[in-house]
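Asker: This is the structure alone, sequence omitted:
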């Protein structure tokens, strides 16, 4: 069942953010990067029965436009955007689920505005900086970006899969990544490779600031993500924070592929 959704925009320095609100009750924010609000819609509907749910497109992606498309989007930029949104809707502080690049944005938010976040559920952040082989990962990431910018999008996605240790059937890869994208999808893909990935994977959390914050910290990992890069980075982060990871249904995008099961685990985690 689809919940009534209110969609509008908020002007912030350098960008106009598209955001959506559903339901009523305590505020829950669902955020990713580069994935947009659409990927959270089924999960948001499930949570909106007893929560106010805020979702958003990260700056530079889909409906969140930027003043200068040739400038990079950093986790600190996106954290400032989240802080502005939470303050604007005036329903916080919030429980925030951040996944993938959105998890990195969430860490930057807790470091800079912990009063806005009661519980931070950091789901599979690609924090390459925390791994012993980070120099090699950085080199491979730069090669991937160069490959993409030369126009070979298919090869760039193959490199992306290899770096992340992600395995998908050949026919699925060809269907999704085998041919160039068009329109907004092409623009979003370009922004991701050219202006988001580098700063996201090179972000190093301020562990002291995170531990000093009043925010409850949860590190989430997909039950099906074993051996993948974000499984490794998430476990490294949990180790630095001195906490055990919490397993969630599915893999890196379990919130989109298994929203019903994910919602059950998320509710358990929020109520713990």
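Answerer: Cool, got the structure. Source: prediction; values computed, not measured. Numbering: from 1, shown residues only.

Asker: alpha carbons only for contacts and neighbour counts from here, please
Answerer: OK.

Asker: where do the strands sit along the stretch 51-200 of the chain?
Answerer: Counting by DSSP state E, counting those that start in this stretch, residue ranges of the strands within the stretch 51-200 of the chain are 52-56, 65-66, 94-100, 117-123.

Asker: among those, which is nearest residue 246?
Answerer: For residue 246, the closest of the strands of the stretch 51-200 of the chain is strand 117-123, at 9.0 Å, according to Cα to Cα.

Asker: and the angle from that closest one to strand 94-100?
Answerer: If you take axes from the mean of the first three to the mean of the last three Cα atoms, to 10 degrees, strand 117-123 sits at 20 degrees to strand 94-100.

Asker: wait, which of the strands of the stretch 51-200 of the chain is closest to residue 180?
Answerer: Between residue 180 and the strands of the stretch 51-200 of the chain, the tightest spacing by Cα to Cα is seen for strand 65-66, at 22.0 Å.

Asker: Put this next to the previous one:
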């Protein structure tokens, strides 16, 4: 499969994205996350060699370099970036697979105008609005910014990982509880400015426009991991699906179930499930 790299200018950034395959060979599948870069979808994309696949680096990561001095990116900016890429692609129809923060950005996109999107599979968007521990999650994300400022990237990221990996609702005391040792996750004590992107409060605090999503032309599929379903992103996905009046769809594995095997994922099994959800034929290697 051939790959073409493209760049789209946007206010404050140059957006880099890749077209894998021939755009005229079928309805493209746009895969993205946040803060995951395009490279993190390589194994999943390889399972869709019969389709044109689009991947991109969200602004502030990889090849999508900032041209401004901002130290964070809002959900609205991410949605606008996606809109610009869709406009640059100029395809009549496209399907989306968006994971984690990328799924939140997709919700913002689909809550406005995205007429080309046919089906959007949104895997574990970690929005807290419909969770019983919403206020605790909000307080914790505020505390993460302060922790980053006072103790560095490693401490803040370790606490963030612990928050999203906890099973079940967070206790009221959680925002002020000490986080785990960053060394447990191989994290440094300090980091660069892009860390603020990862710890963006907009992601968990985003409130989708449910009425617009229900009325929009795109078919929405809200997914959660079979292993991670009781963790914050999985709980959030099921709560969102319930508010939209649908049942959430189970996918193999954890929050990153589509990732490479050395990162605990199974892209072959995940792709088989995704193909089924999208109504695509199975191919050799599907389970």
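Answerer: That came through, no problem. Values in this document were obtained by computation on a predicted structure and should not be read as measured data.

Asker: Could you dump the strands of the stretch 51-200 of structure 1 into CSV with distance to residue 74 of structure 1 added?
Answerer: Listed next are the strands of the stretch 51-200 of structure 1 as CSV, based on distance: least, Cα to Cα, whole Å:
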stretch, distance to residue 74 of structure 1
strand 52-56, 16
strand 65-66, 13
strand 94-100, 14
strand 117-123, 17
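
Asker: Mind putting those strands into TSV with mean neighbour count and distance to residue 215 of structure 1?
Answerer: Output for these, formatted as TSV (neighbours: other Cα atoms under 10 Å; distance: least, Cα to Cα, whole Å):
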stretch	mean neighbour count	distance to residue 215 of structure 1
strand 52-56	26	19
strand 65-66	19	30
strand 94-100	24	9
strand 117-123	25	5
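
Asker: do you know which of those lies nearest residue 229 of structure 1?
Answerer: strand 94-100 (11.1 Å).

Asker: ok, average deviation of that closest one from structure 2?
Answerer: Following the fit onto structure 2, the mean deviation recorded for strand 94-100 of structure 1 is 0.6 Å by mean Cα distance after the TM-score superposition for structure 1.

Asker: Which neighbouring elements make contact with that strand?
Answerer: In terms of contacts (3 or more Cα pairs under 8 Å, 6 or more residues apart in numbering; DSSP states H and E), strand 94-100 of structure 1 is packed against strand 27-33, helix 101-112, strand 117-123.

Asker: How much space separates the nearest residue to residue 200 of structure 2 once chain neighbours are set aside from residue 216 of structure 2?
Answerer: With sequence-adjacent residues excluded and distances taken as Cα to Cα, 6 or more residues apart in numbering, residue 200 of structure 2 is closest to residue 72, at 6.9 Å. Shown here: residue 72 of structure 2 relative to residue 216 of structure 2, a distance of 29 Å by Cα to Cα, to the nearest Å.

Asker: Residue in structure 2 paired with residue 4 of structure 1?
Answerer: Under the alignment by TM-score structural alignment, residue 4 of structure 1 pairs with residue 2 in structure 2.

Asker: what number of residues lie near that match?
Answerer: Applying other Cα atoms under 10 Å, we find 8 other residues in the vicinity of residue 2 of structure 2.

Asker: Out of the helices and strands packed on strand 94-100 of structure 1, which is closest to residue 205 of structure 1?
Answerer: Ranking those by proximity to residue 205 of structure 1 (Cα to Cα) places helix 101-112 first, at 6.8 Å.

Asker: which residues are in contact with that closest one?
Answerer: 31-34, 75-76, 78-80, 82-83, 96-98, 116-117, 120-127, 200, 203, 205-206, 209-210, 213, 215 (Cα atoms under 8 Å, 6 or more residues apart in numbering).

Asker: for stretch 223-232 of structure 2, same thing?
Answerer: For stretch 223-232 of structure 2, contacts defined as Cα under 8 Å, 6+ apart pick out 121-124, 126, 163-169, 233-235, 237-238, 248-255, 257.
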